[in-house]
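Chemist: next comes the sequence, and after it the predicted model I'd like to discuss.
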Amino acid sequence: MSTLTGTRATLRLALRRNWLFWALWILGLASLMPLTSTQYETIIPPGTDPRATLEPLRTNPSMLALLGPAFDIYTKGGFVFWRVGGFASMFAGMMGGFGIIRATRAEEEEGRLELLRSGAIGRHAPLAGALLLCTLGCLLLAVVTAAWAVAAGLPLAGSVAAGAAIAVEGLVFVGIGAVCAQVFENSRSARAWTLGLFWGGMFLLRMVVDGAGPDASYATLRWAIPLEWGMLVRPFSDERWWVLLLPLTLSVLLVALAFRLESARDHLAGLRQSAPGRAEAPGWMNGAWGLAWRLQRGALLGWLVGVVVCSAGIGSIMSQMDKSLTANPQLGEMLQKMGGSANLQLSFYVAMIAIMGTVVAIMAASLLARLRTEETRGHAEQLLATATSRWSLALSHLVLALVGSCVAFLAVGASMPLAQAQHQGEWSLVGQYLRTSAGLLPGLVLVIGIAMLLIGWLPRLGSLVWLVLGWTMFCTWFAVLFDLPDWLVRLQPWGHLAHLPRDPMDWTAFAVESALAVVLLLLGLVGYRRRGIPA
C-alpha cells in the first residue's frame, strides 16, 4: 500500500470539517481590497493631485513600518494594495498556519486520525489531504481577491498579482505550520511557534526594516523576510512576477521537510518530546490551581514577552512621528480624512494600543480555551473524579486568563511610549498611555466573559468568540475607510469606552461594560457547574 493511499478520502473529510473556517477567512480577506477601493475618491477627490496628499505618507517611517514599503501609491491600485495588501498578506499567513495545524496536529490530538489510520490509509495520507485542502484554500483566496478587485475597477494585471501575493504568504505559513505540527506533540505548542515566533517575529522584523526607509543600510534585509515577499511583488507598480517564486519555493521545501519529519516520529508524538516532570511536586502545585499554572505558564509567559516586545518595537518607530509631522504638515490632514486625529502621535498611540488590545484578547481567549481542551481530552473528567470541584477547575483557568491578560494589556500601555519618553524626556507619557490601557480593560474582560459564557452553556459554539475578535480588529483598523454607521462600528468590546487621552473619561460606559462582563463571567461559571462533562 502506498503511503499516500486514501488521500482523496482524507481531503474530503478535512473539507467537510473545515469548510466554514476557510470560507470565513477567504471572504473576509478577499473583501478588503474592493471595499478600500470604493473609498479612494473620498481620500483623493477627483481632479486633485494625489502626490500632494500621499507624498508625506510615502516617506513617513511610521506608516512604512505599519503598512510596508510604498511603491507607486499615486495610483488607485497602488494605494489600495499599500493600505490593506500588507495586512491581508499577514492574515493570510495566520489563516494558513491555523488551517494546517487545525487539520493535522489538532485532529491527531483528538483521536480522529487514529481512527482513520485503522483503515486502508497510507502513512502520509492525512498530512497530504490537509496540505491539499490548505493549498486549494490559498488558491481560492487568490482567485476571489483578484476577481473582486477587477470588479471594483482595478487593473487586471495588478489585481492578479495582488491576489497571488496575498495567497503565497498563506502557502508559506502552511509549510511552517506543517513542520511545527511534526515537531511538537500538541497543537497549542505548534500554534505558538508558528504564529508567535515565526509570524510575530517576522512582523516585528519587517516593521523595523521598513520603518528605516528604503535608503537605510540594512534595507536589503527585507529580502530575507518571507512575510514581506508578497509586498515585494509590487502589484499595480510594474509587477515583479519572479518574486512569487521565492515563497513558492520555500513552501515546497517546507512541505517536503514536513513529510520527512512525519516519517521520523510516532503517532501522537512529536520530534520534540516534553521534558519529564519532577518526581514530587511542591505543595503549592497541588490541586486544580497548581495544575492550571503548570499547564499554562509557558503560554502565558510567552504571550507576555511577545506583546511587550512588540509594543516597545512599535513605540520605537512612533518616536519619529514628531519629526515627520514637522516636515510634512499635510500628514495630519490625511489622517483626519482616514478617521484619525491631527495630533499624529496621539492618534497613532491610541490606535495601536486598541489594536494590541485585540491581540491581548486573543491571548485571553486562547488561555481560557484550555479549559475546554482539557474537557475534550478527558482530563477534566478524571480530575473531577477526585475531590476537585467544578468551581475550582473553572476558576483556575478563568482567573489565570483574566489576571494574565489584564497585566499584559497594562504592560502594552506602559511599554509602547518608552522610546518616545526617553527621546523627549517626558516620562509622564508612560503613565498617560498606561491609563489608556486601564480605561479599555472592561472591553478585554467582556471578551473573556463571552468566551466563558460559551464554554459554560454552548461549548460546541465556543469558536464564536473568534468572530467577535475578528469584527473588533476590522472596526479598529479598517472600518475608518468605509462609511459604516457609527453605531455599527461601536458594536464591539471597545466601541463605547473612552480612548484616553483622546476622549474624555466616560465612567458610565466603564461601569456598565464592567458590570456586563462580570455578569457574563458568572453566568458562564453557573453553566459550567450545571452542564454535563464532557458536553
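Modeler: On my side now, so go ahead.

Chemist: CA atoms for contacts and neighbours, from now on please.
Modeler: Noted.

Chemist: for residue 74, helix, strand, or coil?
Modeler: At residue 74 the chain is in coil, as set by DSSP: H, G, I helix; E, B strand; the rest coil.

Chemist: so who does it touch?
Modeler: By CA atoms under 8 Å, 6 or more residues apart in numbering, the contact set of residue 74 is 50-51, 54.

Chemist: now those residues as CSV including neighbour count and distance to residue 42?
Modeler: Formatted as CSV, the contacts of residue 74 follow (neighbours: other CA atoms under 10 Å; distance: CA to CA, whole Å):
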residue, neighbour count, distance to residue 42
50, 17, 12
51, 14, 15
54, 18, 13
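
Chemist: use this one as the comparison:
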Amino acid sequence: MTAVADARVTGRARGASRDLTGTGTLLRLALRRDRIMMPVWVLCLGLTASSTVGRLDSAYETPAQRTQLVQDMNGNGATRALFGTAFGDSLGALTVWRVGAFLTVFAAIMSLLIVIRHTREEEETGRQEALSSCVVGRRAGLTAALLTVAIANGAVTLLVAGGLAAQGGSGAVALGLAVGLSGMAFGGLAAVAAQLTESARLARGLSAAAVGVAFVLRMAGDAAEDGSKGSGHVLTWLSPLGWAEYAPPFAAERWWPLLLIAVLAAASISVAYSLAGRRDVGASFYATRPGPRAAGPFLTGVFGLGWRLQRGALAGWVAGFVFAGAIFGAISDGADEFLGDSDQTREIIERMGGAQGLNDAFLASMVGILGTILTVYAASSVLRLRSEETDQRAEPLLSNAVSRLRWAASHLVISYLGPVAVLAVGGLALGLGYGLAAGDVGGSLPRVLGAALSQVPAVWLVTSLTVLLIGALPKYSAAAWGLVGWVVALGWMGPALKVSQSVMNTSPFSHLPKLPGEHVTAAPFVWMLLLSAVLTAGGLVALRRRDIGG
C-alpha cells in the first residue's frame, strides 16, 4: 500500500512538472512582447505617489491647513465618495487619500490586461495551439502570464514604497503592498474569466466589470459612513478596493486587510489553475451553444457584423453609467449644506465643477468624471479595429466587396454614437437621481442631461486621436491608452493637487464649460468638433493607403 501511495504521489509530481514545461520560455516571450507597455504602466503608477507628495506639500503648507482639509473632506458623504476617506493629516496619509484609490484601480486594470493578453487572447488567435504542439505544458501559458503580472506588480510595489519611504517606512510598505496585492487579486480574477469565456474581449469585459463594481461599492460605502471615525460600512468591506483603503497606510496600519487581498489573489489563481486543467486549448470551461444555421438579417452586411462585435461592450457601459449616475445624483443634492464654510473643499469642487452654486458645481464635477472615464470606452471601441486587423480577421472581409473605409466605418459609427448613448443614459440617471433627491425632477433632468451631452466633443476628440494613431502609426496605436490615462488622471487628481491651468488645458475636457451652471459659448464645441473631423479624416486616409496588418 505504501509503494502504491508513493507511486501515485510521484505520478502527480511528474504530471505537475509536465504541466509547467516551457514556462520559462513563455515568460521570456511575454516580457519581450510587453517590453514597452509594462514599463510605462509600472513607471506611471510607481512615480505617481512620490510626485503627489510634493504637490500636496506645496498646496497645503502648514499642519493646520492639512488638518482642516481632512476635517472638511471627511465631513460629508459626497466628498468621501468622490475622493475617499482621509485617515490622517500627514503628507503620507494625504497622499494615500488622494491617489491610493487611483493606484489600486489602475494596478487592477494593468493586471487584467496583461493576464488576458497572454492567456485567452493567445488561445483566441490560435498562437497558443501552435505553441502547445511543441514541448509546452498544459498550464505553462497561464503560469507565464501570472508570473508576468507578478513581476509588474512587484515593481510597482517597490517603486511606491521607495517613493514614500521618507514619509514613514511602514506606511510606505503598506501602500505598496495594497497596490501590488490589489493588482494580483484582479489579475487572478482575470485568469478565471479567461478560463470561463472563449472571447478575449468578453474576458476583459467581465474583469473590468469586476473592477467597476468594486470601485462603486467602495464609493457607496465611503459615502454612507465616515471610515475615519468607525470600522467602515458593510459596502466598503464587500469591495477588495475597500480592503486596501482600510489597511490604512500612514495611519496606524492594520495588516490583516492586506491578508484578505492576498487570500483573494491566491484563491482566484487556484480556481484558474483548476479550470485550466479541465478544458481543451481554445475552448471555454462551459461549452458554447452552436449558433443558428443561417445568419440573421443584421449579419448580412459589414455594419451588422460591427454591431454584433461591439454591442456587448456598449451594453455593459450603458448599465454601468446608469448605476453610477443614479448614485452620483442621489449624493449631489445638499452639497452646499454639507460643505458649509469649508473654503478648501469648496475650492476643490469649484476647480472641478465651476464657481457657480455648489450643488451645480458638484453636479458638473460628476458630469466631468463620467466624461473622462468614458474615454476608456471610446479608445477601446476604436482599437477594436486594430485587433481585428492584427488577429487577421479583417483580411477575409476586405477580400470581398468591402472597402477599407466601409469596414472602418462599421466600427467607427459605434465608436462615435456609442458615447452619445452612454452619456445620454448616464445623464438621465444622474438628473433623475438628483431631481428625486431635490424634489425637482422636471427642472433638474433637462439641465443635467444637457450637461452630460456637452461632454461629447471632448470624448470624440480622444476617439479621433485614436483613429489617427491606428491609421498613421498602427504599431504605436496602444499609445492611445497613455492619452486616456493622462486625461483620466488630470480629471481625477488635478483639481485637488492644484495642478496649473496650463497643464490642465492639455485635456480637452478643461476647455468645455462646466455645466450645469456656467455660461455656454459655442466656440469650444465648434473647434473640438472640427478638429475631431480633421483627425478622423486624416486617420482614414492613412488607413486607406497603408498595408493591412502593418
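Modeler: Cool, the structure landed. This one's a predicted model, so the numbers in the text were calculated from it and none came from an experiment.

Chemist: which of the contacts of residue 74 of structure 1 map to contacts in structure 2?
Modeler: With both residues aligned by TM-score structural alignment, their matches' CA atoms under 8 Å, the contacts of those that structure 2 also has are 50-51, 54.

Chemist: stretch 125-144 of structure 1 against structure 2, how far on average?
Modeler: Superposing on structure 2 and averaging over aligned pairs (mean CA distance after the TM-score superposition for structure 1), stretch 125-144 of structure 1 comes out at 1.1 Å.

Chemist: in structure 2, what residues pair with that stretch?
Modeler: Matched against structure 2 by TM-score structural alignment, stretch 125-144 of structure 1 falls on residues 140-159.

Chemist: and if you look at stretch 259-272 of structure 1?
Modeler: Stretch 259-272 of structure 1 corresponds to residues 273-286 in structure 2, going by TM-score structural alignment.

Chemist: buried ones in that stretch?
Modeler: Residues of stretch 273-286 of structure 2 classed as buried under the neighbour-count rule (16 or more other CA atoms under 10 Å) are 273, 275-276, 279, 281-285.

Chemist: helices of the stretch 301-450 of structure 2, start to end?
Modeler: Counting by DSSP state H, counting those that start in this stretch, the stretch 301-450 of structure 2 has these helices, from start to end: 302-332, 335-339, 343-353, 358-390, 394-398, 404-438, 441-453.

Chemist: residues in structure 1 matched by the longest one, start to end?
Modeler: Residue correspondence for helix 404-438 of structure 2 in structure 1, counting by TM-score structural alignment: residues 390-424.

Chemist: so for the matching stretch, what gets flagged as buried?
Modeler: Buried residues in stretch 390-424 of structure 1, defined by neighbour count with 16+ other CA under 10 Å: 390, 393-398, 400-402, 404-406, 408-421.

Chemist: on that earlier part again, what does the match of stretch 125-144 of structure 1 contact?
Modeler: 19-24, 26-27, 30-31, 38-39, 42-43, 45-47, 107, 111, 114-115, 118-119, 128, 173, 175-177, 179-181, 183-184, 187-188, 191, 273.

Chemist: show me which of those are buried.
Modeler: The neighbour count (16+ other CA under 10 Å) marks 19-23, 26-27, 30-31, 38, 42, 45-47, 107, 111, 114-115, 118-119, 128, 173, 175-177, 179-181, 183-184, 187-188, 191, 273 as buried among those.

Chemist: mind checking what residue 358 of structure 1 lines up with in structure 2?
Modeler: Looking across to structure 2 (by TM-score structural alignment), residue 358 of structure 1 lines up with residue 372.

Chemist: I should have written residue 305 of structure 1 there, sorry.
Modeler: Following TM-score structural alignment, the counterpart assigned to residue 305 of structure 1 within structure 2 is residue 319.

Chemist: one step back: next up, the contacts around the closest residue to the match of residue 358 of structure 1 other than its chain neighbours.
Modeler: Closest residue to residue 372 of structure 2 apart from its sequence neighbours, by CA to CA, 6 or more residues apart in numbering: residue 488 at 5.4 Å. Neighbour list for residue 488 of structure 2: 369, 372-373 [criterion: CA under 8 Å, 6+ apart].
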